[in-house]
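Asks: Pasting the sequence and the predicted model now:
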Amino acid sequence: MSNVVSKGRLLLLATAAACLPAAVQAQAPATGAAAQTEANAAASETALDVVVVTAQRRVQRGNDVGIAMNVVSGGELEAAGVRQVVDLATQTTNVQIKNTLGGSVPNVTIRGIGLNDYASNNNPAAGVYVDNVYLVSPAMLSFGLFDVDRVEVLKGPQGDLYGRNTTAGAINIISKRPTEAADAEFQVGYGTYDSWLLNGAVGGPLAPTLAGRFAFTTEQQASGWQRNYVTGERNGRIDRTAARLHLEWTPSEAVTALLSAHAGYDRSDQSLYKVDNVLTTDEDAFAGRPRIAGASNNPEVDLKSAGVSLTVDWALAEGLTLTSISAYERFTRVDVGDQDGTRLRQLDSTFRNRINQTSQELRLAYSREALTLIGGAYYSRDTVATQDSYDAPDLLPLLGLSGISTIGNRYHQRTKAYAVFLHGEWEIVPKLTLVSGIRYTKERKRLDDATTFLGPTGGGEVDVFAPVENFFRTSNVSGKLGVNYKLLDDTLLYASVSRGFKSGGFQGQLTFDPSALTPFDDEKLTAYEVGVKSRVLPNLQVNASAFNYDYEDSQFYGPLFDSPVGVLFGITNVGDARVRGVEGDVTWRPVAGLDLRVGAGYIDTEITRSIVPGVAKGSRLPNAPEFTLNGSVKYAWTVTDDAEADISLSAAYQSRVAFDIVRNPPEAREGGYTTVNGEAGLNLGENFRIAVWGKNLFNELHRTQALFTSAGWSEQYSAPRTFGVKLSWQN
């Protein structure tokens, strides 16, 4: 691993070193007025762009917002090869995103706070918003990123403007909106494993007061990097397509309405599980070959999503704006996998989910001189229907269940949430602003038709216990109190105390004990944070923060209890923890054409109180590496009057991490590793671009997940090095 880290750092440094002399030498010396003119021109060419965000539900400069965040533009995502939510972690510090099941159900962990649960009925600890619409289930996060304007990763509890289920933070994904002038862009790409990628977007005015934008993406791949030793075939086929339509209507200067509709599907192969199966020697011949695994079924997913939202902004008076966001989302999922990893039918899983959610938010914003107020109300309703099953005729008789071939569970969950909130910023004296926010949330959940069933060998289903109906109700007050001090126009010092909560609920996993379906409680997090954001020079931006978290009644998912049929999983409150850390990032453009960015994070996590056997006091939180580093370098230069070339490299490092801390198994620990991605392109005129790209350039092999099952340790591995080429056109 150390060799890979060294190679990644050396590659970034070597690229920067190679680029700097050429750029510096290209500047001829000058004197007098000419020298001053050239100096001003050079400063203009190296000045960094102003970062604009909507993290506080209004348009602001990033340096005016007292929240630790990472903002990644759509162009930066493209250059780094980020195509899905799970890839965002490589661009941010102290952030982990991984799939809990093969290639689906991403878990987002920010500064050690997350939920490692594969069930679809539990909300993530980091709220994910797409064009201001909150997605209620982690199962809904396996979507592709396309036609993205920017992504904002907000760190720490967002308890006033965002509300429930943001103890870790929030991720805002903002797509490109319609433009005043007609525009179009298309991209086609080809890569390793016979993969094809086609993206496109067209937009512009449709009528005097109406503009639109239609964007789409499709990715097709014929094979993959895994091999199924049972069938001898390659695994990794990709078949996913998505599209989005924006219609923006501006009937007057005071009113803007944005209608957004999207739909997509994913019918790709599910990743194979590499299992150290203790019940058979079937896999032993391939024990040292992590990219060869077994499956007796056809592992694949069938995901379908669709949604529509309407956002209306109405300027009622000078400085007073009313915003309404109405949204509906529908998601269905069928996930087929072989979790025993052999030719036997021991844990051949099928997960079926159907999720519907409706939400409505009303905000009234007032901003005049020294005072800004944003208040409003929020309502959401969602339903989750699930039936999970395991085809296990070769396992269940060994556990005393003769004549039984299938075991599974089903449930139906309804959730209603209500909230009112108020956020205020008051410039008490010049340069000093008081920031405060409060939110009251009330939530009700109903779990019904919840049971475990057995499938006899002859067919049919038999409930293990009578279907359970339970209720969960909670109300919570969250919020924030902070101060912002403008040391200089482009330098902000900030300090805050914020409170967030993640609502309780019900476990969605298999259980033989109906009492396990009683609700678990909310978790609460109080964060103390100080930070600085400074445009030190026109070409140099520095951000840094330090934080301390009190984490109460933390919710954990894992093998928290034993059962008559081997290892089962559950979710419950396990106690309290603390998190301390620092992080920072620097963006620098030393000369025209050269952009450098580096970020570093450190966190120290510890369980301070445990009420669950197996979770030891003093343990580190799962998915919380002590150190994370990421960086990128991009250099662009003129080749001819009509051609410009560029090269981009990005790298990310994380130190050792534990996937599960229950009983602190060594098998659940993964050592540190570095991944490096790159792209080199040639722009021909103003319209065409051809580029080659590579992901995981040093072919780093690491585990992305490890889970203990009734068949033994199940592991998932990273993809190997891949390459490709793409051709783009835009008007």
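Replies: Okay, I see it.

Asks: Every contact and neighbour count from this point should use C-alpha atoms.
Replies: Fine.

Asks: roughly how far out does stretch 263-277 sit from the chain middle?
Replies: From the chain centre to the centre of stretch 263-277 is a distance of 18 Å (Cα atoms, centre = their mean, to the nearest Å).

Asks: what's the answer for stretch 623-631, then?
Replies: Computed by Cα atoms, centre = their mean, the chain-centroid distance of stretch 623-631 equals 15 Å.

Asks: for stretch 516-536, same thing?
Replies: The mean C-alpha position of stretch 516-536 is separated from the chain mean by 17 Å, Cα atoms, centre = their mean.

Asks: which one is V483 nearest to, not counting chain neighbours?
Replies: L434 (4.7 Å; Cα to Cα, 6 or more residues apart in numbering).

Asks: go on, Q541?
Replies: R535 (4.4 Å).

Asks: Who are the packing partners of the longest helix that the chain contains?
Replies: Among the segments of the chain that qualify as a helix by DSSP state H, the longest is helix 2-25. Using 3 or more Cα pairs under 8 Å, 6 or more residues apart in numbering; DSSP states H and E as the contact definition, the elements that helix 2-25 packs against are strand 627-640, strand 643-654, strand 673-684.

Asks: okay, pairing it with this:
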Amino acid sequence: MTLKAFASRDRGDARQYDRISAANDSSVLNAGEDDDPYSFYSRAYFQQKIDIKGASAQFSHLLNDATRFDMVAGWQSSQRNIGGNGDGTPYPQYEYLFDEDLSQASLEMRLRNEQQGRFNWLVGGFYMSDKIDYQSQWTSWAARTIYHNIHNQRRRSAAVFGQADYELLPKVKLTMGLRYTKDDVDSQGRNIDDNPWGISNYATFFATTPNFQWDKQFKDDDVSGRAAAQWFITDDLNVFASVARGYRSGGFDGTSIMTLAETEPFQSETVWAYEAGVRYYRGPVRLSLDAFANDFDNLQATTRLDNDTNGRTNVGKAKTRGFEGALNLNLLNSGGHKLDFDASGTYLYSEITEFNSNRIADVTATVGDPLPGAPKWTGRVGLVHSYSFGDGWVLKSRANIFHHGKESNRLNAVVGNISPAYTLLNARIELESPHGWSVYAMGRNITDEVYFPEMNGASRMVGAPATYAVGVRMTF
């Protein structure tokens, strides 16, 4: 049995949005921002408070010579307080403060055969329960008021599953797995328009009536599964293919609830996933190649709703197609030196094939678009070197180049919602002692490339500039 406890505390900065220069911005809210992406003109510099704690237990017991019992239990809670605005101006349309308490507990138990042979099996059950208490405060200059969402959600998810492997022919293995999942989600809360200045425009701005309450439930169950075949052509080379049906439960989006329509649940998402690949491991060469395809139904995504707010809902259907590969070469291994070359890359084609919305213009503009957060090309190349001085002293270093292709950040993406491609150079060197301590130095984005992981019209989130650090690590 292995027992673990953990805790973390974060008092760092919340996400800070920059604004494009005033010369290129049509908004009257722009206070004269320049082209410097690292200067912020927000009214407030938001910070965050995040505390996380939890514990887990892993237990394994041999019931008899043929059967082993495994159990994994976990508990975690978090408290999160953050704030910000999405405009990057001192006069934003809105500012938000989020206060969230979350607790989650889970238990999984499995039985499996102990002696691996021609036929191997595993059966088990899983249960998870979580609860979220959430309060958001919005100061909206557009709606001329301050309003709150105070609500909680509780989810209970249970599943039973099984998997079997069978060596149909020498070096040909078949795998079959099934899982039945049942989800039950409750959402209760209320919306409050404080109207502190007596000039609230909430009802007109959101086309709804404020100060409402809700008590909603969502229930669903599903059978998902996977079938795969693997052929070990030699001890160094194997090929495989698989087909699977995946399931993502529906539920409620509690981030911002401005209208009664946003209290309705979104439905579960399903995907058919197909994959085929090859693996080769021999001597200094490790190679893997994969081709994949995914077809999504009832796709869940955050998009613009009928009242012009953003919310998570089912937006239609989508597909992805692609290839990915990884290569590791041992270039040198002598005289205490070891040098490895690593490379990996992915080509991803994605397309929204069906889009559900009451806005005809949004449907026309979105069908055929790539999925948000799905760059066509990503890749990494790197070198890893180590040198053993003897007596336990080791010097390790690595350098890598990472490329991330352009991607849209949201549905209904226009030019201002597409992040350009970027390439980063990172490096690290570390001296390890035989006494359990080490010292290191590292650099990220060494070429100081300016890049934007997220674009939202005239506002944008800038990536970290060139960053350097030194440190000491100790194990005991």
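Replies: That came through fine. It should be emphasised that the depicted structure is a prediction, and the values quoted were computed from it without experimental measurement.

Asks: Report the TM-score for the pair.
Replies: Scored by TM-score structural alignment, normalised by the length of structure 2, the superposition of the two chains gives a TM-score of 0.89; 454 aligned residues with a Cα RMSD of 2.3 Å.

Asks: who wins for proximity to G189 of structure 1 among the helices and strands packed on helix 2-25 of structure 1?
Replies: When the helices and strands packed on helix 2-25 of structure 1 are compared by Cα to Cα, strand 673-684 sits nearest G189 of structure 1, at 12.8 Å.

Asks: Alignment lookup: A273 of structure 2 to structure 1.
Replies: Structural alignment (TM-score structural alignment) places A273 of structure 2 against A527 in structure 1.

Asks: show me what contacts its match?
Replies: Listed by Cα atoms under 8 Å, 6 or more residues apart in numbering, the contact partners of A527 of structure 1 are G156, P157, S496, V497, S498, R499, F547, N548, Y549, D550.

Asks: If we use 7 Å, what do you get?
Replies: By Cα atoms under 7 Å, 6 or more residues apart in numbering, A527 of structure 1 lies in contact with G156, V497, S498, R499, F547, N548, Y549, D550.

Asks: Give the burial count for the aligned residue in structure 2 for the second one, as a bare number.
Replies: Read that as V497 of structure 1. Correspondence of V497 of structure 1 to structure 2, assessed by TM-score structural alignment: V243. Using other Cα atoms under 10 Å as the criterion, V243 of structure 2 is surrounded by 18 other residues.

Asks: Make sure Q104 of structure 2 is actually in contact with Q76.
Replies: Yes. Because the distance of 5.3 Å satisfies Cα atoms under 7 Å, Q104 of structure 2 is recorded as touching Q76.

Asks: what ranges do the strands span in the stretch 151-300 of structure 1?
Replies: Listed from the start of the chain, the stretch 151-300 of structure 1 has strands (DSSP state E, counting those that start in this stretch) covering 169-175, 183-191, 195-207, 210-221, 226-228, 234-235, 238-252, 255-266, 274-277, 292-293, 300-317.

Asks: Select, out of those strands, the one closest to A419 of structure 1.
Replies: Among these, strand 169-175 sits nearest to A419 of structure 1 (Cα to Cα), with 17.3 Å.

Asks: and that closest one, which stretch of structure 2?
Replies: With TM-score structural alignment applied, strand 169-175 of structure 1 matches no range in structure 2.

Asks: about what we covered before: dump the strands of the stretch 151-300 of structure 1 into a markdown table; add mean neighbour count as well.
Replies: Listed next are the strands of the stretch 151-300 of structure 1 as a markdown table, based on neighbours: other Cα atoms under 10 Å:
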| stretch | mean neighbour count |
| --- | --- |
| strand 169-175 | 23 |
| strand 183-191 | 17 |
| strand 195-207 | 18 |
| strand 210-221 | 21 |
| strand 226-228 | 20 |
| strand 234-235 | 20 |
| strand 238-252 | 19 |
| strand 255-266 | 19 |
| strand 274-277 | 24 |
| strand 292-293 | 24 |
| strand 300-317 | 19 |
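
Asks: can you redo the ones you listed as TSV with distance to S2 of structure 1?
Replies: Converted to TSV, those look like this (distance: least, Cα to Cα, whole Å):
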stretch	distance to S2 of structure 1
strand 169-175	32
strand 183-191	29
strand 195-207	32
strand 210-221	33
strand 226-228	26
strand 234-235	30
strand 238-252	33
strand 255-266	37
strand 274-277	25
strand 292-293	25
strand 300-317	35
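
Asks: looking at those strands, which is closest to I571 of structure 1?
Replies: Comparing those by Cα to Cα, strand 169-175 comes nearest, at 20.7 Å.

Asks: Quick one: list the elements packing against the closest one.
Replies: strand 126-130, strand 148-155 (3 or more Cα pairs under 7 Å, 6 or more residues apart in numbering; DSSP states H and E).

Asks: what distance separates that strand from the centre of its chain?
Replies: That offset, for strand 169-175 of structure 1, works out to 9 Å (Cα atoms, centre = their mean).

Asks: which of the helices and strands packed on strand 169-175 of structure 1 is buried the deepest?
Replies: Mean neighbour counts were compared across these using mean count of other Cα atoms under 10 Å; the top stretch is strand 126-130, at a mean of 23.

Asks: equivalent range in structure 2 for that one?
Replies: Following TM-score structural alignment, strand 126-130 of structure 1 has no partner segment in structure 2.

Asks: which strands and helices sit next to that strand?
Replies: Packed against strand 126-130 of structure 1 by the contact rule (3+ Cα pairs under 7 Å, 6+ apart) you find strand 169-175.

Asks: Quick check: closest non-adjacent residue to N99 of structure 1.
Replies: Counting by Cα to Cα, 6+ apart, the residue nearest N99 of structure 1 is P106, at 4.2 Å.

Asks: Can you spell out the matching residue range in structure 2 for the helix or strand the one you found falls within?
Replies: Mapping P106 of structure 1 onto the secondary structure by DSSP states H and E places it in strand 104-110. No residues of structure 2 are matched to strand 104-110 of structure 1 when aligned by TM-score structural alignment.

Asks: For the nearest residue to M474 of structure 2 once chain neighbours are set aside, give me its contacts.
Replies: The shortest distance from M474 of structure 2 to any non-neighbouring residue, by Cα to Cα, 6+ apart, is to W437 (4.2 Å). Under the criterion of Cα under 7 Å, 6+ apart, the contact list for W437 of structure 2 reads R473, M474, T475.

Asks: Contact partners for the most centrally placed residue in structure 2?
Replies: Within structure 2, one residue has its C-alpha closest to the average C-alpha position: by Cα atoms, centre = their mean, that is G373, at 10.0 Å. G373 of structure 2 is in contact with E407, S408, N409, counting by Cα under 7 Å, 6+ apart.
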